[in-house]
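Engineer: Structure here, sequence nowhere to be found:
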């Protein structure tokens, strides 16, 4: 922690809060990696484990919230400590959403694994690797309190949006060329959107890290790829039964 407190137990509680956030982040990142591997390998067992493991992330968010509320109630923190505790609240919420999106990818992988392979499956992992790197660097920035690393990870969201736009167009082309591809491509489209949203939540975390460390909001405009906004609100698929 940046400073030592008179009450040693207070320092230990703050350190444990940070460690719990990092454990939750590592689990959320692993969920995303496993979901993509389940898609690539057509591994139903792995996809099912991803879906069932989402409850662990939810439980960790509750643990972080409980720890943070206890610190706020008993220690009445100020300045850096207050930002640290409130930041943990917010970061845990974004990590929980990352876990949800990874679970959604796992659910759609279970469906896609029953369908013939379509070519764009090879494009999705490239986008996922970029998002994974962003999430990894974001978690490193959190533990290191590294502003430069947080801003760098934040700025790379534009590349994610560019890839998503390109993949969206590619999938539309495949669907128009052969109607038999529509079901598989629709699931891939939603998987791509889930991955893109994971990137968005990573940028949220970077913004929270910036405020946590500097006490100032990140005032730059959030980077967005060209025309990415055109596809930002992909409608729900009424035929899939998957959220």
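Structural biologist: Cool, got the structure. Just so it is clear, the structure is predicted and the values come from calculations on it, not from any experiment.

Engineer: only C-alpha atoms for contact and neighbour calcs from this point on.
Structural biologist: OK.

Engineer: List the contacts of residue 61.
Structural biologist: Contacts for residue 61 (C-alpha atoms under 8 Å, 6 or more residues apart in numbering) come out as 24, 92, 93, 96.

Engineer: of all those residues, which two lie farthest apart?
Structural biologist: Pairwise distances across those (C-alpha to C-alpha) peak at 10.5 Å, for the pair 24 and 93.

Engineer: Which one's more surrounded, these two?
Structural biologist: The residue with more neighbours, out of residue 24 and residue 93, is residue 24; 24 against 19, by other C-alpha atoms under 10 Å.

Engineer: Comparison target, given below:
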């Protein structure tokens, strides 16, 4: 079992079994409720990890960077437990097509969350490597990109907690802003590679914006998976 240290988090009250064809099976319904709580707790941990990586990178808070690894280990434990629970429920003989759709979507969704957590840890490592160098002129724009990606994650988790298709689709619309920022900042960093001095900080920032762009993509995936859970259609 995963740690219960996140029990005080607000993990929502929506009944996901309303989008399942449990047919009055109380055992299945209880299992699905536990699964719901674990997925939302995992999402809250991923949000926390993203916030800490932001602090490490833009506030040069090295203490924040060091808190991320144990968080990521907790995220990974949730991921493995949820994946195992979904597989177990899918294997039940009485599991119907609607239930399989919900459970398979949740398995894919927690993979997106796990990847965002991994990227947060990577950003913290980049922050440690960037610390000896003076702040780059592009940091303010990169920070804005990070803020927008965090909002996307928050909105995608709101969509998940409420199983709200309209909110999930908003995340896809928000992704264009992050993609545009990536293209713009990458181009600016590429043009400054001939500036005298170490090339390493430019390479590290190039990795940072790539991680942020991928985090936004995974948040978009979560929003799309909410649509699939509710409607059976993607996008």
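Structural biologist: Sure thing, it's come through. Not measured: the values here are computed from a predicted model.

Engineer: Please enumerate the helices of structure 1.
Structural biologist: 8-41, 44-75, 79-112, 123-144, 147-155, 157-177, 182-214 (DSSP state H).

Engineer: if we can go back for a sec, lining up the contacts of residue 61 of structure 1 with structure 2, which overlap?
Structural biologist: Mapping the contacts of residue 61 of structure 1 onto structure 2 (both residues aligned by TM-score structural alignment, their matches' C-alpha atoms under 8 Å) leaves 24, 92, 93, 96 still in contact.

Engineer: Stretch 139-158 of structure 2 aligns to what range in structure 1?
Structural biologist: On structure 1, the counterpart of stretch 139-158 of structure 2 by TM-score structural alignment is residues 121-140.

Engineer: quick one: residue 43 of structure 2 from residue 156 of structure 2, how far?
Structural biologist: The gap separating residue 43 of structure 2 from residue 156 of structure 2 is 10 Å, by C-alpha to C-alpha, to the nearest Å.

Engineer: typo on my end, it should be residue 94 of structure 2
Structural biologist: 31 Å.

Engineer: Those two: who's more crowded?
Structural biologist: Set side by side, residue 94 of structure 2 and residue 156 show more neighbours around residue 156, with 30 against 13, by other C-alpha under 10 Å.

Engineer: Please name the nearest non-neighbouring residue to that one.
Structural biologist: Nearest-residue entry for residue 156 of structure 2: residue 223, 5.0 Å, with adjacent residues in sequence omitted and distances by C-alpha to C-alpha, 6 or more residues apart in numbering.

Engineer: Can you name the residues that contact the residue mapped onto the one you found from structure 1?
Structural biologist: Taking TM-score structural alignment, residue 223 of structure 2 has residue 206 as its aligned residue in structure 1. Applying C-alpha under 8 Å, 6+ apart, we find residue 206 of structure 1 in contact with 138, 141, 150, 151, 153, 154.

Engineer: So which of the residues you listed wins on neighbours?
Structural biologist: residue 138 (28 neighbours).

Engineer: I'd say it and residue 204 touch.
Structural biologist: No. With contacts counted by C-alpha atoms under 8 Å, residue 138 of structure 1 stays clear of residue 204, the gap being 9.9 Å.

Engineer: Next, count neighbours for residue 45 of structure 1.
Structural biologist: Residue 45 of structure 1 is flanked by 10 other residues according to other C-alpha under 10 Å.

Engineer: how about it, what's its partner in structure 2?
Structural biologist: Residue 45 of structure 1 maps onto residue 63 of structure 2 when the alignment is built from TM-score structural alignment.

Engineer: Nearest residue to that match in space, please, no chain neighbours.
Structural biologist: Using C-alpha to C-alpha, 6+ apart, the closest residue to residue 63 of structure 2 is residue 56 (7.5 Å).

Engineer: Okay, that neighbour and residue 227 of structure 2: tell me how far apart.
Structural biologist: For residue 56 of structure 2 relative to residue 227 of structure 2 (C-alpha to C-alpha), the value is 34 Å.

Engineer: so who does the corresponding residue of structure 2 for residue 20 of structure 1 touch?
Structural biologist: Under the alignment (TM-score structural alignment), residue 20 of structure 1 pairs with residue 38 of structure 2. Contacts for residue 38 of structure 2 (C-alpha under 8 Å, 6+ apart) come out as 78, 82.

Engineer: Distance check, residue 38 of structure 2 against residue 164 of structure 2.
Structural biologist: The gap separating residue 38 of structure 2 from residue 164 of structure 2 is 19 Å, by C-alpha to C-alpha.

Engineer: How about residue 155 of structure 2?
Structural biologist: When residue 155 of structure 2 is compared with residue 164 of structure 2 (using C-alpha to C-alpha), they lie 10 Å apart.

Engineer: Skipping adjacent residues, who's closest to the residue opposite residue 10 of structure 1 in structure 2 once aligned in space?
Structural biologist: The criterion is TM-score structural alignment: under it, residue 10 of structure 1 has residue 28 as its aligned partner in structure 2. Spatial nearest neighbour of residue 28 of structure 2, excluding adjacent residues (C-alpha to C-alpha, 6+ apart): residue 22 at 6.8 Å.

Engineer: residues near the equivalent of residue 179 of structure 1 over in structure 2, how many?
Structural biologist: If you follow residue 179 of structure 1 across to structure 2 using TM-score structural alignment, you land on residue 196. Residue 196 of structure 2: 7 surrounding residues under other C-alpha under 10 Å.

Engineer: again, but for residue 184 of structure 2
Structural biologist: 12.

Engineer: In structure 1, what residue corresponds to it?
Structural biologist: So residue 184 of structure 2 corresponds to residue 166, using TM-score structural alignment.
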